[in-house]
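Engineer: attaching a predicted model along with its sequence, questions to come.
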Amino acid sequence: MKQILLHARLFDGNQFHAGKAVTLDEGLIDAIVDQHGSVGGYELHDLTGLVLAPGFVDTQVNGGGGVMLDGETSLEGLETITDAHRCFGTTTMLPTLISDQWPAMQHVSDLIKQAHRHWGENSSLAAIKGVHFEGPYLNTARKGVHLGSNIRPVDEGALDLLSHPDLGVRLITVAPEKVGPAFVRDLTKRGALVSAGHTAGSYQDIALALRNGLRGFTHLYNAMSPLGSREPGVVGAALDDEASWCGMIVDGFHVHPASMRLAIKSKPRGKIFLVTDAMASVGAKDKSFMLNDQTIQAKDGKCQLNDSTLAGSDLDMIGAVRNVVELLGLPLSEALRMASSYPAAFMRMDTSLGSVAPGFVADLVAFDPVGWRVKHTWINGYHRAH
């Protein structure tokens, strides 16, 4: 049945509208219409008091609902992760595998291919548009919570596994100084998105990688060489380059608000987007979980090891949107773009995601702008109340 979404304050990805309704049909946005008139033949959703916006897009989701993505995750476990994040407005995600051994990488590759067979169903698995391999081809000098013994030179067969087209969107985080420009170039030629992260590279290392297709930077500022007066480092290269994108964890712990504001001012508009880097604790009752035989505790919104090392985040996307507004002082419209249209552009999916417009996929979120609570989501037009 066709659906009509009424009485919301509509943000279409560009601007806010009052007095408009949105109609959905066959998993797509059909039209934006005036609210008055007949609504016969439609399943009606009254969204009084809510903001209706494009669904959130998160390119870095390590886990959720008590489950981490790893070499033992089942399809049901993957759905638990997507369900957990859907409750916070995420309608598109890239499940993210933290540096692991080759069998785990193969398992996750097979798992994502299985998930894509459920894309058209009324399942949160439809949120999965690809996969993010964060490592293992990183620099141990900037490994963060990644297990050092898993970080290694490029495996034989890695190019084929990481760039397989059946995975959908393929995002690969590497340390460019460790893998070399040819690997970046080869992944790019095969359609993968290559991002720099967990890297101790120099400005020159990154400049070379950018010339060979490097598209972005994974969690800007974190686990990368900092900006200095004589050596701009990875951060300096990221901020200096106008064409690349940067994901940023806006939780108030990973990066100081002033540093985040400086980055947003430095890059062209649209080139910085929100990521959660979320761990199993998001959407879970138990805020303690295991990673590589280490206990991680989420407390007061922060995930950390016993030695206080940050270990991913307990951030969700509606929380990140709130923080952009309340912590960084940016307008809600820009916060919503950072959560939807900007990451969709990074993923090369901005012709179908990130806007409320006729012909776009009906991936939507409706939330309370006062309490920052997600009340409804639609994925491929399938509705769920929260």
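Structural biologist: Perfect, I can see it now.
Engineer: all contacts plus neighbour counts: C-alpha atoms, from now on.
Structural biologist: OK.
Engineer: around residue 299, how many other residues sit close by?
Structural biologist: 12 (other Cα atoms under 10 Å).
Engineer: my read is that it contacts residue 285, right?
Structural biologist: No. Between residue 299 and residue 285 no contact is recorded; they are 11.9 Å apart, counting by Cα atoms under 8 Å.
Engineer: so how far is the lengthiest helix in the chain from its chain's centroid?
Structural biologist: For the chain, the helix with the greatest residue count under DSSP state H is helix 102-116. Centre-to-centre, helix 102-116 and its host chain are 19 Å apart (Cα atoms, centre = their mean, to the nearest Å).
Engineer: could you say what helices and strands it packs with?
Structural biologist: With contacts taken as 3 or more Cα pairs under 8 Å, 6 or more residues apart in numbering; DSSP states H and E, helix 102-116 sits against helix 75-86.
Engineer: relative to helix 102-116, how tilted is the helix or strand just after the helix it packs on?
Structural biologist: From helix 75-86 onward toward the C-terminus, using DSSP states H and E, the following helix or strand is strand 90-98. On the basis of axes from the mean of the first three to the mean of the last three Cα atoms, to 10 degrees, strand 90-98 is oriented at 160 degrees to helix 102-116.
Engineer: show me what strand 90-98 is packed up against.
Structural biologist: The contact analysis (3+ Cα pairs under 8 Å, 6+ apart) places strand 90-98 against strand 56-61, strand 130-134, strand 373-379.
Engineer: go again using 7 Å as the cut-off
Structural biologist: If you count contacts as 3 or more Cα pairs under 7 Å, 6 or more residues apart in numbering; DSSP states H and E, strand 90-98 packs onto strand 56-61, strand 130-134.
Engineer: pasting the second one now:
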Amino acid sequence: MTQSLSGKAVTGARIFDGHAWHEGKALLVGQDGHIEAIVAEADIPPALDRVALSGGLLVPGFVDLQVNGGGGVLLNEQPTREGIAAICRAHAKFGTTALLPTLITDRPELTVRAIAAGTEATRAGVPGFLGLHIEGPHISLARKGVHEPSHIRPMQAEDFDRLVAAVSAMPVVMTTLAPEVVPPETITRLSAAGVVVSLGHSDAGCDTARQGAEAGARLVTHLFNAMSGLGHREPGMVGNALDCGALHVGLIADGFHVDPVAIGIALRAKRGPGHIFLVTDAMSPTGTDMTSFRLNGREIFRRDGRLTLADGTLAGADIDMLSSVTFMHRRIGLPLSEALRMASLYPARAVGQDRRIGHLQPGAEASMLHLGDDLALRSVWIRGTELEPSGH
């Protein structure tokens, strides 16, 4: 049976609060589904009911800022509240408790429909819905990736107004754009209005990319992919992403989009206070046995852990966030605590939501996971309410 943690003390697991580990402690959850304290078990208030976990780890729920689809649903194909809810449900099964459904470059009317759906999802309190990521269409044709070239275009006044109006309708509105396509003054105006601007799908040189960051862009979309590379005379988008401390940088950790050697180099090179964080860039097959699907009328194939067009172009990723964390810990060799931060605290911080999600300190939502010592997922809670049956 599922259970609510509201007004209860959770015991029996090592607790990672997003910053440090706690042994032999209890997590206290208030009636409002927010964390009140982490205390010694001897200090649990007598009036509180206890939820005893059988060992394992209690960690922050994952935050994914780039989720094109899941559970058989692609946002571009089903831009509705129901579509958003299905995507959120699919990724909750892999530990993601907050996400940005992502609309890939499409017709203007699809953006209108996606924003309307996001507005409805916010009003309905869809569990796990954090806002929208509008990826394109104001990007570079030279670095389009899987984006349909016929829909790529400059930003018009109505595009700007549409994004800004959405800011008041949902917690996060994020857009990926190319700084050589959208001028710095427009980036400044978007940022000032509350739109989270990410640089990506860009062939810009390092100086142009830096101007975009100085104008107000805060993130970089899927490092190394669909961007100008790091050269010794022209550092490109990659060079700016790693050198600019203010930028938070997304990374797809599936072993296909970025080679493990390049991941290690990037982690060592990234200047702070911004961090590299994990995104899945997941498509509709996540959580299903689908072998193909369609995007903008083109068939995309699922084979050997990859999603590709017929010509081999990567088309999103066939990975979930828990697998990404496991990859970073076991394959790249990061301490588990840092791999967990890359999937929770760092992305929450990147979009200014780290007061309420991404960690388990007092005041945060009790959105968290119970993992086994082997990192197998046992339970998922969003704001103190369990979404999946307990496995303990």
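Structural biologist: Thanks, I have it. Given the structure is predicted, the values throughout are model-derived calculations rather than measurements.
Engineer: returning to that earlier point: in TSV: the helices and strands packed on strand 90-98 of structure 1, plus mean neighbour count and distance to residue 163 of structure 1.
Structural biologist: Shown next, in TSV, are those (neighbours: other Cα atoms under 10 Å; distance: least, Cα to Cα, whole Å):
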stretch	mean neighbour count	distance to residue 163 of structure 1
strand 56-61	29	16
strand 130-134	25	10
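Engineer: the residue mapped onto residue 166 of structure 1 from structure 2: what's it in contact with?
Structural biologist: For residue 166 of structure 1, the aligned position in structure 2 is residue 169, judged by TM-score structural alignment. Contact partners of residue 169 of structure 2, counting by Cα atoms under 7 Å, 6 or more residues apart in numbering, are residue 119.
Engineer: likewise for residue 235 of structure 2?
Structural biologist: Residue 235 of structure 2 sits next to 205-206, 229 when contact means Cα under 7 Å, 6+ apart.
Engineer: just the buried residues of those.
Structural biologist: 205-206, 229 (16 or more other Cα atoms under 10 Å).
Engineer: same list, these, but as JSON lines with secondary structure please.
Structural biologist: Converted to JSON lines, these look like this (DSSP: H, G, I helix; E, B strand; the rest coil):
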{"residue": "205", "secondary structure": "coil"}
{"residue": "206", "secondary structure": "helix"}
{"residue": "229", "secondary structure": "coil"}
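Engineer: nearest to residue 126 of structure 2 among the contacts of residue 235 of structure 2?
Structural biologist: residue 229 (38.3 Å; Cα to Cα).
Engineer: can you tell me what that closest one aligns to in structure 1?
Structural biologist: Under the alignment (TM-score structural alignment), residue 229 of structure 2 pairs with residue 226 of structure 1.
Engineer: aligned to residue 385 of structure 1, what sits in structure 2?
Structural biologist: Residue 385 of structure 1 maps onto residue 388 in structure 2, by TM-score structural alignment.
Engineer: over to residue 261 of structure 1?
Structural biologist: By TM-score structural alignment, residue 261 of structure 1 lines up with residue 264.
Engineer: what's the burial count for the residue lying closest to its match once chain neighbours are set aside?
Structural biologist: Nearest residue to residue 264 of structure 2, sequence neighbours excluded (Cα to Cα, 6 or more residues apart in numbering): residue 332, at 6.9 Å. The tally of other residues near residue 332 of structure 2 (other Cα under 10 Å) stands at 17.
Engineer: can you tell me what residue 332 of structure 2 aligns to in structure 1?
Structural biologist: Residue 332 of structure 2 maps onto residue 328 in structure 1, by TM-score structural alignment.
Engineer: circling back to that earlier point, check whether the match of residue 229 of structure 2 really touches residue 238, as I assumed.
Structural biologist: No. Assessed by Cα atoms under 7 Å, residue 226 of structure 1 is found out of contact with residue 238, at 10.4 Å.
Engineer: mind listing the helices for structure 2?
Structural biologist: Using DSSP H, helices in structure 2 cover 81-92, 108-124, 157-166, 184-192, 206-215, 236-243, 260-269, 321-326, 336-343, 345-350.
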